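Novice: Please find the sequence and the predicted model below.
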Amino acid sequence: MARYFTEEHEWIDVEGDTATVGITDYAQGQLGDIVFVELPAVGSPVEKEKDAAVVESVKAASDVYAPISGEVTEINDSLDGDPALVNSSPEEDGWFFKLTIADKAQLEGLMDAAAYKSFVDGL
């Protein structure tokens, strides 16, 4: 499985034609305690770099952008009852949604783990 990152602090795991999307540990740390997550509807299209979900913390509300375009195939229902999963396990159990990849070429230009670490270190 390949993992990519965006400058907006989303991560995306790619396995075949399916991608799982969430926010990075850095992002959840900046937001603080997550109190609510609004996820896209299953079956809805998402567009690369457009808002796909909303995460609210005690500090602020923030959009979560789709790293690539596709159709939402699954959402993380666990976040309804326990949005703090985004804080405790942002890059594993706290994932937001899965999608069917519309165009794998859109993965080009996303960062790998080393590039993302370097990007965050420069902030």
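Specialist: Structure's in. What do you need? Numbers count the residues shown, from 1 in each chain.
Novice: When you work out contacts or count neighbours from here on, use the C-alpha atoms and nothing else.
Specialist: OK.
Novice: Name the residues of whichever strand or helix holds L79 that are buried.
Specialist: Following DSSP states H and E, one finds L79 within helix 78-81. Judged by neighbour count using 16 or more other Cα atoms under 10 Å, the buried positions of helix 78-81 are L79.
Novice: V58 versus the residue nearest to F5 when sequence neighbours are not counted, what's the distance?
Specialist: Spatial nearest neighbour of F5, chain neighbours left out: W11 (4.5 Å); criterion: Cα to Cα, 6 or more residues apart in numbering. Separation of W11 from V58 (Cα to Cα, to the nearest Å): 22 Å.
Novice: The two - which one has more neighbours?
Specialist: Legend: neighbour count by other Cα atoms under 10 Å for W11 and V58, higher for W11 (28 against 11).
Novice: second one coming, line it up with the first:
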Amino acid sequence: MTLKYTPDHEWLLIDADGTATVGITHHAQDALGDVVFVDLPAVGTTFAPKDVAGVVESVKAAADVYMPVTGEIVEVNEALRDDPALANTDPTGAGWFFKVKLSNPAELDALMDKTAYDDLLKNT
């Protein structure tokens, strides 16, 4: 499995079968504060990179969740819909947002690895 990051503070965990699990990073959830609502995409919906695929709302703000790659939503995290606080308590585990079947795996090359993402955080 490969882990990638976006400049919009989303993470992707890519499985060998070409499916990526997507969520928000620790940095994103920390900046948002207590998450109170998530709007997740419908299974079967296809998105292009930078399309808005969902919304996360907190006591402080609302933020769009952008699709990091081209693909079709194959699963959403219903537990997150029922308990949005999972995005705060376990953003890189139980707080994942959706799974997407990659249409163009080469797009992953434009995303950051952990070292590059950590460098981004140091410079923001």
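Specialist: Nice, I can see it. All of these numbers come straight from a predicted model, not from anything done at the bench.
Novice: Quick TM-score on the pair, please.
Specialist: Here the superposed chains carry a TM-score of 0.98, computed using TM-score structural alignment, normalised by the length of the first structure; 123 aligned residues with a Cα RMSD of 0.6 Å.
Novice: related to what we said a few turns ago, the helix or strand just after the helix holding L79 of the first structure vs the second structure, average distance?
Specialist: Note on helix 78-81 of the first structure: by DSSP H and E, the next helix or strand toward the C-terminus is helix 85-88. Its matched residues in the second structure lie on average 0.2 Å from helix 85-88 of the first structure after superposition (mean Cα distance after the TM-score superposition for the first structure).
Novice: So what touches helix 85-88 of the first structure?
Specialist: With contacts defined as Cα atoms under 8 Å, 6 or more residues apart in numbering, helix 85-88 of the first structure is touched by 23, 25, 28-29, 32-34, 79, 93-95.
Novice: In helices only, show me those.
Specialist: Per DSSP state H, helices hold the following members of the contacts of helix 85-88 of the first structure: 25, 28-29, 79.
Novice: what's the farthest-apart pair in those residues?
Specialist: G29 and L79 (17.2 Å; Cα to Cα).
Novice: just to revisit the earlier point, matching residues in the second structure for the helix holding L79 of the first structure?
Specialist: Aligned using TM-score structural alignment, helix 78-81 of the first structure spans residues 79-82 in the second structure.
Novice: now for the one helix or strand E74 of the first structure maps to, which elements pack on it?
Specialist: Secondary structure assigned from DSSP H and E places E74 of the first structure in strand 70-75. Packed against strand 70-75 of the first structure by the contact rule (3 or more Cα pairs under 8 Å, 6 or more residues apart in numbering; DSSP states H and E) you find strand 45-46, strand 97-101.
Novice: how many neighbours does A28 of the second structure have?
Specialist: There are 17 residues near A28 of the second structure, going by other Cα under 10 Å.
Novice: So it is in contact with H9, correct?
Specialist: Yes. Under the criterion of Cα atoms under 8 Å, A28 of the second structure makes contact with H9 at 5.7 Å.
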